[in-house]
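Enquirer: need the 3D shape of this:
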Amino acid sequence: MSTAIATTDTFDELINGDLPVLVEFGAVWCGPCRMIEPVLEEMSVEYADRLRVAKIDVDEHPEIAMRYGALSVPTLILFKDGEQIRRTVGARPKRQLLKALEGGF
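Expert: Next up is the predicted model:
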């Protein structure tokens, strides 16, 4: 699996890394989160040289979800140099997700 699992302890270091990071705020009980999982895994391999993909469980790490206003799952936030630059909510096909993130990585 190329997708990183983020935690409260590793989140800030992750989003301040050398590559942009797409973080999925999700939960194990979330059907749309499971639907988007293969898309995110594919992106993590296909764009490995210019994008990291990570996920954080909002039930296990609610303070991170609250900090970024991830009130619905899945919420996908693209971070670059520690700053949020794109946000999308809900599961989308790969083509639509890439369009929503266009220019961010």
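Enquirer: only C-alpha atoms for contact and neighbour calcs from this point on.
Expert: Fine.
Enquirer: and the residue most central in space within the chain, which of the three is it?
Expert: Using C-alpha atoms, centre = their mean, the residue of the chain that lies closest to the mean C-alpha position is residue 23, 1.7 Å off. Judged by DSSP: H, G, I helix; E, B strand; the rest coil, the three-state class of residue 23 is strand.
Enquirer: go on, residue 35?
Expert: Look at residue 35: counting by three-state DSSP, its state is helix.
Enquirer: could you also give me the structure for this next sequence, so I can compare it with the first?
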Amino acid sequence: MSVKTLTKDNFTTEVLQSDQAVLLDFWAPWCGPCRMVSPIVDQVAAEVDGRAKVGKVNVDEQPELAAQFGVMSIPTLIVMKQGKAVATRVGVQSKQAILNMLG
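Expert: Prediction:
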């Protein structure tokens, strides 16, 4: 499964109405730690294909979504289930830590 680029236009359909858990990766291109966690998030997306969705939110392009979730530092990873945030981690996380967030 590919990682989806999330915007305010597709967020409701892709995340809030999803019947699967969704891992959100809030990031920006200029963020060094974000570039470190990005390939890990891609690996997680491949591993959870069919069980969960993975999406990336560029905080520079989608400031409304970042504000909606109170994202103050990036990278921030949030797991959504049935339209609600159920787990949040800030900073670089290991692949296992991210998988554990998804349950």
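Enquirer: state the distance from the residue located most distally from the centre of structure 2 to residue 59 of structure 2.
Expert: Ranking residues of structure 2 by C-alpha distance from their mean position (C-alpha atoms, centre = their mean) puts residue 30 at the top, at 17.3 Å. Distance from residue 30 of structure 2 to residue 59 of structure 2, counting by C-alpha to C-alpha, to the nearest Å: 11 Å.
Enquirer: now do residue 93 of structure 2
Expert: Distance of residue 93 of structure 2 to residue 59 of structure 2, computed by C-alpha to C-alpha: 19 Å.
Enquirer: Three-state assignment for the residue farthest from the centre of structure 2, please.
Expert: Secondary structure, three-state DSSP: residue 30 of structure 2 is coil.
Enquirer: aligned partner of it in structure 1?
Expert: Per TM-score structural alignment, the equivalent position to residue 30 of structure 2 in structure 1 is residue 29.
Enquirer: in structure 2, which spans are strands?
Expert: Taking DSSP state E as the criterion, structure 2 carries its strands at 4-5, 21-27, 52-58, 76-81, 84-90.
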